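Visitor: Pasting the sequence and the predicted model now:
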Amino acid sequence: MHSPSLLAALAGLGFGLSLIVAIGAQNLYVLRQGLRREHVGAVIAVCAGSDAVLITAGAAGAGVLVDAVPWLGTAMRWGGAAFLLVYAALAARRGLRAGDDALRADDAGLRTTLPAVVGTTAALTWLNPHVYLDTLVLLGSVAAGHGSARWWFAAGAVVGSVVWFTALGYGARLLRPLFARPTAWRVLDGVVAVVMTAIAVGLILGSR
């Protein structure tokens, strides 16, 4: 017979993965950095670390704050939408660039600096209002349903986050043969531009 703590942890693992494993701005950025083999560890650390903070806050009941301060959600939506539109424009420009300078991932002269990568990763995480809905509100409410075992539920969700981002970031290198062709990079950047624009539009419409 499984203990309530173990069951709660497994439930948290499954629930956390169900929220994280989806095509979105953050996951696409992790994939792109993994393909470029550029500051992958830092990207994973920011994503998983941010999730750990938010999941813990959600289990502690911080979701009440989001519901109590309506303007906070609106501000995050507009800020997130603006950032995503800028990033989408940059991705579209990379995809449409005639040359292949932006596609040579291993050229040291073209590598993005660590502060820039960390800043972009943090922005894609913390400026996305959906992450607060998923972790503080949704995951927090489910965790509360586990009573005293809610911290085990939260721990399982954190483990799920670490496993997913590690697999996505370091596993992306398995796709490098496909992305040896400039066309594949252009397609990826095109997908990034479309997805981020769609998310930004959704945030703007949701702010009205």
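Guide: Everything's here; your move. Since we're looking at a predicted model, the values are computed, not measured. Numbers count the residues shown, from 1 in each chain.

Visitor: Could you use CA atoms for every contact and neighbour count after this?
Guide: OK.

Visitor: Skip the chain neighbours and tell me the closest residue to Ala102.
Guide: Closest residue in space to Ala102, ignoring its immediate chain neighbours: Arg94 at 6.5 Å, by Cα to Cα, 6 or more residues apart in numbering.

Visitor: Val158: how many residues sit nearby?
Guide: Neighbours of Val158 under the rule other Cα atoms under 10 Å: 26.

Visitor: try Ala57
Guide: 18.

Visitor: Now name the helix or strand holding the residue nearest to Ala102.
Guide: Taking DSSP states H and E as the criterion, Arg94 maps to helix 70-96.

Visitor: Any buried residues in that helix, and which?
Guide: 73-74, 76-85, 87-89, 91-95 (16 or more other Cα atoms under 10 Å).

Visitor: do the same with stretch 145-162
Guide: By neighbour count on 16+ other Cα under 10 Å, the buried set for stretch 145-162 is 146, 149-162.

Visitor: how about the residue nearest to Ala102, what does it touch?
Guide: Going by Cα atoms under 8 Å, 6 or more residues apart in numbering, Arg94 touches Ala102, Arg186, Asp189.

Visitor: Please give the centre-to-centre distance between the helix or strand containing Ser141 and its chain.
Guide: Assigned by DSSP H and E, Ser141 falls within helix 140-144. Centre-to-centre, helix 140-144 and its host chain are 21 Å apart (Cα atoms, centre = their mean, to the nearest Å).

Visitor: Show the subsequent helix or strand relative to that helix.
Guide: Downstream of helix 140-144, the first helix or strand assigned by DSSP H and E is helix 150-171.

Visitor: Please determine how far the residue nearest to Ala11 when sequence neighbours are not counted is located from Cys47.
Guide: Leaving aside its sequence neighbours, Ala11 sits nearest to Phe153 (Cα to Cα, 6+ apart; 6.3 Å). Counting by Cα to Cα, to the nearest Å, the gap from Phe153 to Cys47 is 19 Å.

Visitor: cool, and Leu139?
Guide: Here the criterion is Cα to Cα. By it, Leu139 lies 17 Å from Cys47.

Visitor: let's bring in a second model and compare:
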Amino acid sequence: MILPFLVGLGSGLSLIVAIGAQNAFVLRQGIRREHVLPVVLICGLTDALLETLGVAGIGLVIERAPVLLEVVRWGGVAFLVWYAWTAARRAARPEALVAAEGGEPRSLKSVVLACLAITYLNPHVYLDTMVLMGSIGNAQGDPGRWWFAAGGAIASIAWFFVLGYGARALTRFFATPRSWQILDGVVAVIMLVIAARLAFGGI
């Protein structure tokens, strides 16, 4: 069953290793070294769970529930616009940033809530994991689809751990307010682009 496992691993990485709202959030938390473990666990385990549900057949339900996807879609647009605004506001006031930490430290609760919102208010998360990964996984047959799900789950968890903790290598570069200003500016643009794609390009 090594082939379905490798297919799941490759498929999972091909979908997740891309610039997006979730990856940008994890990267920023990793650079700040702020509540990294809960963030990577939420992102990685959520992907693993949704991929498993997709392989189990729940993806078909999501695919046939356009009203549910619309609700998630517009909720995601609203949240991404708000997050872009906060990042842009930070970028406009680099003098307010603390060089060593990239800004005032945030509580675990606020970081977890933001991570959950970015994760669950993005309809692409459901389409990529439950629908697309679920479809590919089910094509592997039994018991191959479960090996596929295992490969996808490992890919997601490993990626977020690498991204979150690997970002620490960039800490020296982000030792000045100017560097954080650039990062927050990029994050703001990414969030707005994704929000615009959700709002005007469908899901």
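Guide: Noted; the coordinates are in hand. None of the values given here were measured: they were computed from a predicted structure.

Visitor: Drop the TM-score for these two in here.
Guide: Once superposed, chain against chain, the TM-score is 0.95 (TM-score structural alignment, normalised by the length of structure 2); 202 aligned residues with a Cα RMSD of 1.5 Å.

Visitor: ok now stretch 61-72 of structure 1, how far from the chain's centre?
Guide: Distance, centroid of stretch 61-72 of structure 1 to centroid of chain: 21 Å (Cα atoms, centre = their mean).

Visitor: equivalent range in structure 2 for that stretch?
Guide: Mapped onto structure 2 using TM-score structural alignment, stretch 61-72 of structure 1 spans residues 57-68.

Visitor: ditto for stretch 16-27 of structure 1
Guide: Residue span in structure 2 matched to stretch 16-27 of structure 1, by TM-score structural alignment: 12-23.

Visitor: so how far is the first residue of the matching stretch from its last?
Guide: End-to-end for stretch 12-23 of structure 2, by Cα to Cα: 14 Å.

Visitor: buried stuff in that stretch?
Guide: For stretch 12-23 of structure 2, by 16+ other Cα under 10 Å, it's Gly12, Leu13, Leu15, Ile16, Ala21, Gln22, Asn23.

Visitor: ok, the spatially most central residue of structure 2 - contacts?
Guide: By Cα atoms, centre = their mean, structure 2 has its centre lying nearest to Gln22, at 2.4 Å. With contact taken as Cα under 8 Å, 6+ apart, Gln22 of structure 2 is in contact with Cys43, Cys115, Ile118, Thr119.

Visitor: so how far is Ala116 of structure 1 from Ala68 of structure 1?
Guide: 33 Å.

Visitor: try Arg104 of structure 1
Guide: Distance from Arg104 of structure 1 to Ala116 of structure 1, by Cα to Cα: 18 Å.

Visitor: who has more neighbours, the two?
Guide: Arg104 (16 against 10).

Visitor: Can you report how many residues neighbour the closest residue to that one other than its chain neighbours?
Guide: Counting by Cα to Cα, 6+ apart, Leu110 is the residue found nearest to Arg104 of structure 1 once chain neighbours are left out, at 7.7 Å. Look at Leu110 of structure 1: counted by other Cα under 10 Å, it has 12 neighbours.

Visitor: Check Val191 of structure 1 too.
Guide: Val191 of structure 1 has 17 neighbouring residues, counting by other Cα under 10 Å.

Visitor: Quickly find the element holding the counterpart of it in structure 2.
Guide: Under the alignment by TM-score structural alignment, Val191 of structure 1 pairs with Val186 in structure 2. Element membership of Val186 of structure 2 [criterion: DSSP H and E] is helix 177-200.

Visitor: Show me which residues of that helix are buried.
Guide: Going by neighbour count (16+ other Cα under 10 Å), the buried part of helix 177-200 of structure 2 is 177-195, 198-199.

Visitor: Quick check: the helix holding Arg94 of structure 1 compared with structure 2, mean distance?
Guide: Comparison of helix 70-96 of structure 1 with structure 2 after fitting gives an average deviation of 0.4 Å (mean Cα distance after the TM-score superposition for structure 1).

Visitor: can you tell me which residue in structure 2 aligns to Ala92 of structure 1?
Guide: By TM-score structural alignment, Ala92 of structure 1 lines up with Ala88.

Visitor: so who does its match touch?
Guide: Contacts for Ala88 of structure 2 (Cα under 8 Å, 6+ apart) come out as Asp184, Gly185, Ala188.

Visitor: hmm, 10 Å instead?
Guide: Trp82, Gln181, Ile182, Leu183, Asp184, Gly185, Val186, Val187, Ala188, Val189 (Cα atoms under 10 Å, 6 or more residues apart in numbering).

Visitor: Max pairwise distance over these: which two?
Guide: Maximum pairwise distance in the contacts of Ala88 of structure 2, criterion Cα to Cα, is 18.4 Å, between Trp82 and Ile182.

Visitor: Quick check: chain neighbours aside, which residue is closest to the equivalent of Gly164 of structure 2 over in structure 1?
Guide: Aligned by TM-score structural alignment, Gly164 of structure 2 pairs with Gly169 of structure 1. Distances taken as Cα to Cα, 6+ apart put Gly34 closest to Gly169 of structure 1, at 4.5 Å, once the chain neighbours are dropped.

Visitor: one step back: the helix holding Val186 of structure 2 against structure 1, how far on average?
Guide: Counting by mean Cα distance after the TM-score superposition for structure 1, helix 177-200 of structure 2 comes out at 0.7 Å.

Visitor: Summarise which helices and strands that helix is packed against.
Guide: Judged by 3 or more Cα pairs under 10 Å, 6 or more residues apart in numbering; DSSP states H and E, the packing partners of helix 177-200 of structure 2 are helix 21-32, helix 66-92.

Visitor: Leu60 of structure 2 against Ser135, yeah?
Guide: Yes: counting by Cα atoms under 10 Å, Leu60 of structure 2 touches Ser135, with 8.6 Å between them.
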